[in-house]
Structures are given as structure tokens and as C-alpha cells.
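Q: my questions are about this predicted structure, shown below with the sequence.
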Amino acid sequence: MIIDDAATCAQSLPLGNLDALRALAEGHHGRTVRSLGMSQAAGHLVKSYAIEAPGRVVTSQEGQAALRIACDYLASAYLRGSLGLSVLLVHAGGDGDYVLVHTWTEGYMSDLAIFTGPAGDVGGLRPGRSGLAPCVWEAAVLAHERDAFSRHVLDGDGSLEERLAVWRDDLLEGQVR
């Protein structure tokens, strides 16, 4: 069945889903994204970002702890086909803290690990449940990084070193929704 009008589209969802969607839309807000710089970890170039919910801040200690988590995870990334470029997201969320380690792999693919824990307890971060995927704010940063990787590294001009320098400097900062 093809749905071609808004009323039919809304009517096709269970009432509880409509209520949940309304609640999400009403609570949606921007989150601040800022660069935490470029690092090396386990043979990878790691471009790091902080994502901050209103009233939350990613501290330098939390950034360093997240980099240690990334280093441990990336230590075996070459076994998964890693190409040595990674993006680290340190998300001080409204309901807890998250660390995402995204790595470009062979065959135009990527690898993603998500660690979750209680707000403000970096030591409590553990691998997320199977099937967990990035939230809307994390996905916005990863979308930017996907475009930067394709535009600068894969399709860029110049030597690979020049392409990597341009990729390194292509940062997303400000509010994401």
C-alpha cells in the first residue's frame, strides 16, 4: 500500500508511537559540538569531538579517559580491516555519558563501538548493548565526518599527506540538531 497523504501516514501508526514521536519532537533541542583535537592512539589518527547536552560539559579529564577507551578498542582494529583513521565522540548526554569510536575500514566500510555509562562516571563506561546505534546528535557528527572523509581523503586532490591534513582540519563545531 502506498501512503500519499499525511493523515493516512499518521493513522497507520499505533497511538503509543504517535505519542512517543510527539514527546520526542517537543523535547528536541540543539547540542553543542566542539573539537577536542587530533591524537594518535594504537596506530590511528583520532579526530575527537565533545557533544554536550544543555548544562553538561565534557572535561579534559573525560576527554583523556575516552581516548584511553579508544586506544584499548583500536588496539585490535587492524584485525577488523582498519585503515588507521578514527573519530572519537565523547557525549555528555542528558541521560548518561557515551563514547563512540568510529573507524574507517577496508572496502569503504566502517566500524563503530559505543560505550555507555552513568553521567559523570567515566570509570563506569562499558560496551553498549548489541544493536545500539548513534543518537540524532552523534549521527550528525558522524554524517559530517563521512562527508569529510569522502570529500578530502577519497576524492581530494594532492598527495595523501595533503589530503589527510585537509581532513584533519575539517571540523564540525557549534550546535547540531
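A: Arrived safely.
Q: make it CA atoms for all contacts and neighbour counts henceforth
A: Fine.
Q: spatially central residue in this protein, please.
A: Glu138 (4.0 Å; CA atoms, centre = their mean).
Q: wouldn't that one be in contact with Leu89 here?
A: Yes - Glu138 is in contact with Leu89 according to CA atoms under 8 Å; the separation is 7.4 Å.
Q: shared neighbours of those two, anything?
A: Ile51 (CA atoms under 8 Å, 6 or more residues apart in numbering).
Q: quick revisit: so which strand or helix has the residue nearest to the centre of the chain?
A: Glu138 is part of helix 136-148 when elements are defined by DSSP states H and E.
Q: which parts of this protein are strands?
A: 31-41, 44-52, 82-92, 97-105, 109-117, 126-127, 174-176 (DSSP state E).
Q: which secondary structure elements does the shortest one contact?
A: Same thing as strand 126-127. strand 109-117 (3 or more CA pairs under 8 Å, 6 or more residues apart in numbering; DSSP states H and E).
Q: could I get the buried residue list for the strand it packs on?
A: Using 16 or more other CA atoms under 10 Å as the burial criterion, the residues of strand 109-117 that qualify are Ser110, Ala113, Ile114, Phe115, Thr116, Gly117.
Q: then this one, side by side with the first:
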Amino acid sequence: MTVGERPLVYAPRAMVALAPYSLRGWTVKGYGISAGRPRPPRRVLDAARVAVEHTLPAAYDHEPSCAFSVVHEDDDGCYVVVAWWSRNKVILHSRTWLCGWDDLPAWTPAPAHATACVWELAAIAHERDAWVRHVAAPATPDLDAYLASSRAGVF
């Protein structure tokens, strides 16, 4: 996925886990990916929170509301995948946003129903496995274990 629709060549990139935070009744886990440095800078992470806040629906009544975001900066701009778990605990909703470096945080929907790139999918895959292991499958969900589970490294 690119802002300028130029082809990309795969090379491993660093992904960092960001501390979970609360937003309007949601607990949001986060990841940061950068094409050119160890992690996205604070201004990119702050801009991504705008997309998260704009995307998440009202939190669920009497049930945990859990979401995650994957912030990814590349030479041509920034991307944010915002995903949240449904009330029934087995459906993941998502929205992907992009913006250019000159218009942070003017996020626009990703074109052509794009979901995520190969780097962002590493975080999404981890979140799926952690959600099943700690929330969807056990008779007694362990949200603390889910929130503590993250993935970082080079992917």
C-alpha cells in the first residue's frame, strides 16, 4: 500500500509495541513501524491517535471494549490501521487511513479497500492469536493477559 502508488520492495522493518491507553471507554493497544528509523516519532504517534479517535465507535456497555492500532511511517507518508473487536468476541472490524508528510494528521481512507501491508500484518496476526488465546477461547477471559501480550522485533 502506498500513498503515491509506487511499487515497494519488501525488506524487514522494526516494529515496536506501544503502551496501551484508554480512549472514550476503549482500551487501545498499539504498534509502531518505521521504514527508516527504530520507531515512529512522537508527532506521528500523536497524529495516529486522531485517526483512532475518529474511527472507534461508542464503547460497549458492560463489556470490555478492546482495540489496537498499527502506525506505520514510510518515505511517502504514514498509515494507520485501526481495529476493534466486536461484542461477540470473534469479529475484528478495521479501518485503514493514510496521509502525506505535509498534511499530518489529515487522514484519508485507504484507497481500493486496502486493509494492511505485509509489515502491518505481523501485528494483526499477533493480535488475532493473543485475542483467541486470552479472550475468545477461555471460559473465563483474561483481558489483563491479552493487554500484556505484544510483539516487537524486526519483521
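A: Alright, I've got the coordinates. Bear in mind the structure is a predicted one, so any value in this text is a computation, not a measurement.
Q: can you redo the strands of structure 1 as CSV with distance to Val153 of structure 1?
A: Below are these laid out as CSV (distance: least, CA to CA, whole Å):
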stretch, distance to Val153 of structure 1
strand 31-41, 16
strand 44-52, 13
strand 82-92, 10
strand 97-105, 11
strand 109-117, 14
strand 126-127, 29
strand 174-176, 24
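Q: corresponding residues in structure 1 for stretch 47-56 of structure 2?
A: Mapping stretch 47-56 of structure 2 onto structure 1 (TM-score structural alignment) gives residues 65-74.
Q: tell me how many other residues surround Val59 of structure 2.
A: Val isn't right for residue 59 of structure 2; it's Ala. A count of neighbours around Ala59 of structure 2, defined by other CA atoms under 10 Å, yields 16.
Q: same deal with His91 of structure 1?
A: His91 of structure 1 has 29 nearby residues by other CA under 10 Å.
Q: quick one: map it onto structure 2.
A: So, by TM-score structural alignment, His91 of structure 1 is matched to His72.
Q: Thr103 of structure 1 now?
A: In structure 2, Thr103 of structure 1 lands on Trp84 (TM-score structural alignment).
Q: from what I see, its match and Pro57 are in contact.
A: No - under the criterion of CA under 8 Å, Trp84 of structure 2 is not in contact with Pro57, lying 9.1 Å apart.
Q: show me what contacts Asp74 of structure 2?
A: Contacts of Asp74 of structure 2 by CA under 8 Å, 6+ apart are Ser34, Ala35, Gly36.
Q: what remains of those residues once you look at structure 1?
A: Contacts from the contacts of Asp74 of structure 2 that recur in structure 1, judged by both residues aligned by TM-score structural alignment, their matches' CA atoms under 8 Å, are Ser34, Ala35.
Q: among the contacts of Asp74 of structure 2, name the buried ones.
A: By 16+ other CA under 10 Å, the contacts of Asp74 of structure 2 give Ser34, Ala35 as buried.
Q: quick check: the match of stretch 47-56 of structure 2 compared with structure 2, mean distance?
A: Aligned to structure 2 and superposed, stretch 65-74 of structure 1 gives a mean residue distance of 1.7 Å (mean CA distance after the TM-score superposition for structure 1).
Q: contacts for that stretch?
A: Against stretch 65-74 of structure 1 from outside (CA under 8 Å, 6+ apart): Ala41, Ala42, His44, Leu88, Val90, Val99, Val101, Val122.
Q: tell me which two of the residues you listed sit farthest apart.
A: Largest separation among those by CA to CA: His44 and Val122, giving 22.1 Å.
Q: so stretch 19-29 of structure 2 corresponds to what in structure 1?
A: The aligned range for stretch 19-29 of structure 2 is 37-47, by TM-score structural alignment.
Q: actually stretch 123-133 of structure 2, sorry about that
A: Stretch 123-133 of structure 2 covers residues 141-151 of structure 1 once aligned (TM-score structural alignment).
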